[in-house]
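okay, structure incoming, though there's no sequence with it:
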């Protein structure tokens, strides 16, 4: 039972980070072009993807 809850929570977190990445894409482009700052949303999405996939394999 707790495995299903954990999987659902990780899936929700992953979907939220993907949505945040899509929403913040214009901000990330502006920050990189104008300010020279990289926004690490891609790494956050990759981390949650790996966590979800490793939990799904168990």
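In hand now; what should we look at? What you see is a predicted model; the values in this text were computed from it and never measured.

drop to CA atoms for contacts and neighbour counts, all remaining ones
Will do.

ok, residues contacting the biggest helix by length in the chain?
In the chain, assigned by DSSP state H, the helix with the most residues is helix 2-23. Around helix 2-23, the neighbours that count as contacts under CA atoms under 8 Å, 6 or more residues apart in numbering are 41, 42, 44, 45, 48, 49, 51, 52, 55, 56.

below is structure B, check it against A:
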């Protein structure tokens, strides 16, 4: 786990979120899904926090 609540993890989680969005925007759907899964496994709340 990489909890979003632990502030030092937030930079990594933000980068991972941005990478997933970039992959999706260029049509790399498999990669975007893999990243979304990894982000969800790291902290299920991270996507909600980062998407808002």
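Nice, I can see it. None of the values given here were measured: they were computed from a predicted structure.

so what number do they get for TM-score?
TM-score for the superposed chains, counting by TM-score structural alignment, normalised by the length of the second structure: 0.57, backed by 39 aligned residues with a CA RMSD of 1.8 Å.

before we move on, the earlier item: narrow the contacts of helix 2-23 of the first structure to those in helices?
41, 42, 44, 45, 48, 49, 51, 52, 55, 56.

tabulate those residues in TSV, adding columns for neighbour count and distance to residue 23 of the first structure.
Output for those, formatted as TSV (neighbours: other CA atoms under 10 Å; distance: CA to CA, whole Å):
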residue	neighbour count	distance to residue 23 of the first structure
41	17	10
42	13	12
44	14	14
45	20	13
48	20	17
49	19	18
51	15	22
52	20	21
55	14	26
56	14	26
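
what distance do you get for the residue nearest the centre of the first structure to residue 1 of the first structure?
In the first structure, the C-alpha closest to the average C-alpha coordinate belongs to residue 45, at a distance of 2.5 Å (CA atoms, centre = their mean). Going from residue 45 of the first structure to residue 1 of the first structure by CA to CA, to the nearest Å gives 26 Å.

what number of residues lie near the counterpart of residue 40 of the second structure in the first structure?
Residue pairing (TM-score structural alignment): residue 40 of the second structure is matched to residue 53 of the first structure. Using other CA atoms under 10 Å, residue 53 of the first structure has 14 neighbouring residues.

before we move on, what about the one 4 residues further on?
For residue 57 of the first structure, the neighbour count with other CA under 10 Å is 6.
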